[in-house]
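Undergrad: Attaching a predicted model along with its sequence, questions to come.
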Amino acid sequence: MSTRILFLPIIAVLILFTACSPITTELTGSQAFEENNPEAIEKILVVVMSDNLPVRSFFEQEMKKRLEKQGVKAMGSLEAMPGDAKIDREAFETYFKAQNIDAILMSHVIDEEKTAMHVEGQEYSGTGPRTYWAGYYDYYYQMYDRTSEPGHFSEATVVYIETNMFAVHNSQMIWTCASKSVHRENAKDIIDELTKLTVNAMKEDGVLK
C-alpha cells in the first residue's frame, strides 16, 4: 500500500456524566466510491487509530465480529503488529502482506466538543425502590403514588469519528462515513452502537456484497 497513513490521536471515550443521559450515537453521512471498489472484498484489516490500547483493541475486535457476521473475513491490526507501530507501506509489508488483505478499514476521532445536555426529570415512587436496567439510564418505577424531580443540565462531550475504507491493490478510498457520539459511562456502549451502524451502512451502500 503506497499511501502512508499515520496514526492520529483518539480520545478514550470514558468520561462519566449523568446516568439518565440518552443514547445519541448516529451516523451523519456515508459515501461509497464504486470506481475504486474491488469486485469482491474477502478480507478486511480493521485499524483504530488510538493511543489507548484497551479501547483500540476492543473497538477493532467488535468491528471484526460485526464484519464476520456478514460473511466477510476480518482481523484487527493488534492481532499482528505492535501497538506503537505506524501503518505505513513498510509496516503493511512486514505484518499483513501474507494475510491476503483486500481492504483496510480505519477509524479515528476528527473532533470533539463540550455541550450542555438537558437531563429529564426523574419520576419515582414514594412507596418502593427503583429498578434499574443494564446499570445505567433505563429504569422503571412502580405505577402509583408518583412524584417527580425537575430536569437539569449536565455537561457532556460529543465526539466525531470518521471511518474510511481503502483498497489495498490501488490505495484508493472505497468508502467513508462520519459519526457523532455522546460520551456515556462506558466506552464499550458507544463502540457497540458505532460498529453496528457502520457495518449496516456499508451494506446499504453496497460496499459489502
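TA: Noted; the coordinates are in hand.

Undergrad: Please make it C-alpha for all contacts and neighbour counts, starting now.
TA: Noted.

Undergrad: do you know how far the nearest residue to residue 132 once chain neighbours are set aside is from residue 186?
TA: With CA to CA, 6 or more residues apart in numbering as the criterion, residue 132 has its nearest non-adjacent residue at 4.3 Å, and that residue is residue 139. As defined by CA to CA, to the nearest Å, residue 139 lies at a distance of 17 Å from residue 186.

Undergrad: And residue 125, by the same measure?
TA: For residue 125, the distance to residue 186 (CA to CA) stands at 28 Å.

Undergrad: for residue 106, same thing?
TA: Relative to residue 186, residue 106 is positioned 22 Å away (CA to CA).

Undergrad: Show me which of the two is the more surrounded one.
TA: A side-by-side neighbour count of residue 106 and residue 186, using other CA atoms under 10 Å, places residue 106 first with 20 against 14.

Undergrad: Make sure I have this right: the more buried one is in a strand.
TA: Yes. Counting by DSSP: H, G, I helix; E, B strand; the rest coil, residue 106 is part of a strand.

Undergrad: residue contacts, it?
TA: Counting by CA atoms under 8 Å, 6 or more residues apart in numbering, residue 106 makes contact with 46, 47, 48, 49, 163, 164, 165.

Undergrad: Double-check the fourth one against residue 8; I have them as touching.
TA: I take that to be residue 49. Yes. Residue 49 is in contact with residue 8 according to CA atoms under 8 Å; the separation is 5.8 Å.

Undergrad: In terms of neighbours, single out the busier of the two.
TA: Per other CA under 10 Å, whichever of residue 49 and residue 8 has more neighbours is residue 49, with 23 against 15.

Undergrad: Spit out the contact partners of the more buried one.
TA: Residues in contact with residue 49 (CA under 8 Å, 6+ apart) are 7, 8, 9, 10, 56, 106, 107, 108.

Undergrad: okay, pairing it with this:
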Amino acid sequence: MKTKLMLLSLVLMTSCASTKLVETWKNPEHVVFDAGKVLIVGMSQDDEVRLEFESQMKEKLEKLGVEAMRSVDLFDVEFTSSEKSEEELSDVEQQLLDKGFDAILFTKVVGTENRRTFRERMNKFNNLYSRFSADYLGHQDMYYDPEYYDTFNLYYIETALYCICVDKDRELIWKGDFEVEEPSKASKTIDAYIKLMTTAMADVDVIF
C-alpha cells in the first residue's frame, strides 16, 4: 500500500481549517481487534500540543470504557530528549505487556506541503512499519532535533495502532493517514482529528 504521510506534532488549526481522511490500512489477519488497555503516544516537539492530544485521546477512550495511559505519564523528559535504541524500546514494550496493556496508539506528523525546512526523508513516506519500535526509531528525532521541520501549511498526520498482546507478535493492526490544513489552534483541531480517526477505525472493526 502506498502511504501518503502524517501524526502529531499536532501544532493544530483554526475552526475554519479542515481535517480529512486520506487512506487507511488494516491488517487482514485481524478481522476484529478490540483493545482494552491502550498507551497513547503523540510524538511532538511541542510539549503543550503533545499533552493536549494525549489528554483528549485518553478522555475519549475512557468514555468508550477503555483504560488508557498517556505517554507523558510514562516517558520522562530524559527519555524523549535523546535517541533511543531498539533494545530500550523493546524493554518499554515488555513493561507495557507486564502491566496488561494490549495496544499502542501512535500518532505523528510525517510530512507537509509548502515546507520551508523538513528533514524527514522522502523514502520514509511509503514505509509501512510492522512494529511500534521500528516506527518510533524512524521518527524519534522529531523530539529533539530543532531543524526537523519548520513552517508548515498542510500537515500529513498518521495514526497507527500496534498490538502488544500476549502470545502474539507486536504488530501493526491499523493505520490511517489524514490531512490537516493550516494548523494554528490545538484544542479544536485535535478534537476534530480524534473524532475522524476513531470513526475510521470503527468502520473497519478496529474498536475500543
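TA: Thanks, I have it. The structure presented is a predicted model; accordingly, all values stated were derived computationally and were not measured.

Undergrad: returning to what we had before: for residue 49 and residue 8 of structure 1, list the residues in contact with both.
TA: With CA under 8 Å, 6+ apart as the test, residue 49 of structure 1 and residue 8 both reach residue 108.

Undergrad: For structure 2, just list every one of the strands.
TA: All strands of structure 2, identified by DSSP state E, fall at 19-26, 33-34, 37-43, 67-70, 103-113, 117-118, 149-150, 154-163, 172-181, 206-207.

Undergrad: Ignoring the adjacent residues along the chain, who's closest to residue 75 of structure 1?
TA: Spatially, and ignoring its direct neighbours in sequence, residue 75 of structure 1 is nearest to residue 45 (5.2 Å; CA to CA, 6+ apart).

Undergrad: Per the alignment, name the residue of structure 2 opposite the one you found.
TA: With TM-score structural alignment as the criterion, residue 45 of structure 1 lines up with residue 39 in structure 2.

Undergrad: Enumerate every residue touching that match.
TA: Contacts of residue 39 of structure 2 by CA under 8 Å, 6+ apart are 68, 69, 70, 71, 101, 103, 104, 105.

Undergrad: now the residues you listed in a markdown table, with neighbour count and distance to residue 114 of structure 2?
TA: Shown next, in a markdown table, are the contacts of residue 39 of structure 2 (neighbours: other CA atoms under 10 Å; distance: CA to CA, whole Å):
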| residue | neighbour count | distance to residue 114 of structure 2 |
| --- | --- | --- |
| 68 | 23 | 35 |
| 69 | 22 | 34 |
| 70 | 21 | 31 |
| 71 | 19 | 30 |
| 101 | 23 | 39 |
| 103 | 28 | 34 |
| 104 | 26 | 31 |
| 105 | 21 | 28 |
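
Undergrad: will you turn those into TSV that also has distance to residue 153 of structure 2?
TA: Below are those laid out as TSV (distance: CA to CA, whole Å):
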residue	distance to residue 153 of structure 2
68	31
69	31
70	28
71	27
101	36
103	32
104	28
105	25
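
Undergrad: Tell me the one of those residues nearest residue 34 of structure 2?
TA: For residue 34 of structure 2, the nearest member of those is residue 103. The distance, counting by CA to CA, is 9.4 Å.

Undergrad: State the distance from the match of residue 45 of structure 1 to residue 22 of structure 2.
TA: 24 Å.

Undergrad: ok, the equivalent of residue 79 of structure 1 over in structure 2 - how many residues close by?
TA: Matched by TM-score structural alignment, residue 79 of structure 1 corresponds to residue 73 in structure 2. The number of residues packed around residue 73 of structure 2, counting by other CA under 10 Å, is 11.

Undergrad: which of the residues in stretch 106-115 of structure 2 are buried?
TA: Across stretch 106-115 of structure 2, burial judged by 16 or more other CA atoms under 10 Å covers 106, 107, 108, 109, 110, 111, 112.

Undergrad: now stretch 62-80 of structure 1
TA: Residues 62-67, 72-78 are the ones in stretch 62-80 of structure 1 that count as buried (16+ other CA under 10 Å).

Undergrad: Helices along structure 1, start to end?
TA: For structure 1, helices defined by DSSP state H occupy the ranges 53-69, 89-95, 187-204.

Undergrad: With respect to residue 19 of structure 1, which of those lies nearest?
TA: Taking the helices of structure 1 one by one with CA to CA, helix 187-204 is closest: 12.8 Å.

Undergrad: what angle sits between the closest one and helix 53-69?
TA: Here helix 187-204 of structure 1 runs at an angle of 30 degrees relative to helix 53-69 (axes from the mean of the first three to the mean of the last three CA atoms, to 10 degrees).

Undergrad: Quick one: closest of the strands of structure 2 to residue 80 of structure 2.
TA: Among the strands of structure 2, strand 37-43 sits nearest to residue 80 of structure 2 (CA to CA), with 9.3 Å.

Undergrad: distance from the closest one to structure 1 after superposition?
TA: Following the fit onto structure 1, the mean deviation recorded for strand 37-43 of structure 2 is 0.9 Å by mean CA distance after the TM-score superposition for structure 1.

Undergrad: Please list all residues in contact with whichever residue in structure 1 pairs up with residue 58 of structure 2.
TA: When structure 1 is aligned by TM-score structural alignment, residue 58 of structure 2 is paired with residue 64. If you count contacts by CA under 8 Å, 6+ apart, residue 64 of structure 1 has them with 46, 73, 74, 75, 76.

Undergrad: Using JSON lines, please lay out the residues you listed together with distance to residue 119 of structure 1.
TA: Putting those into JSON lines (distance: CA to CA, whole Å) gives the following:
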{"residue": "46", "distance to residue 119 of structure 1": "36"}
{"residue": "73", "distance to residue 119 of structure 1": "41"}
{"residue": "74", "distance to residue 119 of structure 1": "39"}
{"residue": "75", "distance to residue 119 of structure 1": "39"}
{"residue": "76", "distance to residue 119 of structure 1": "37"}
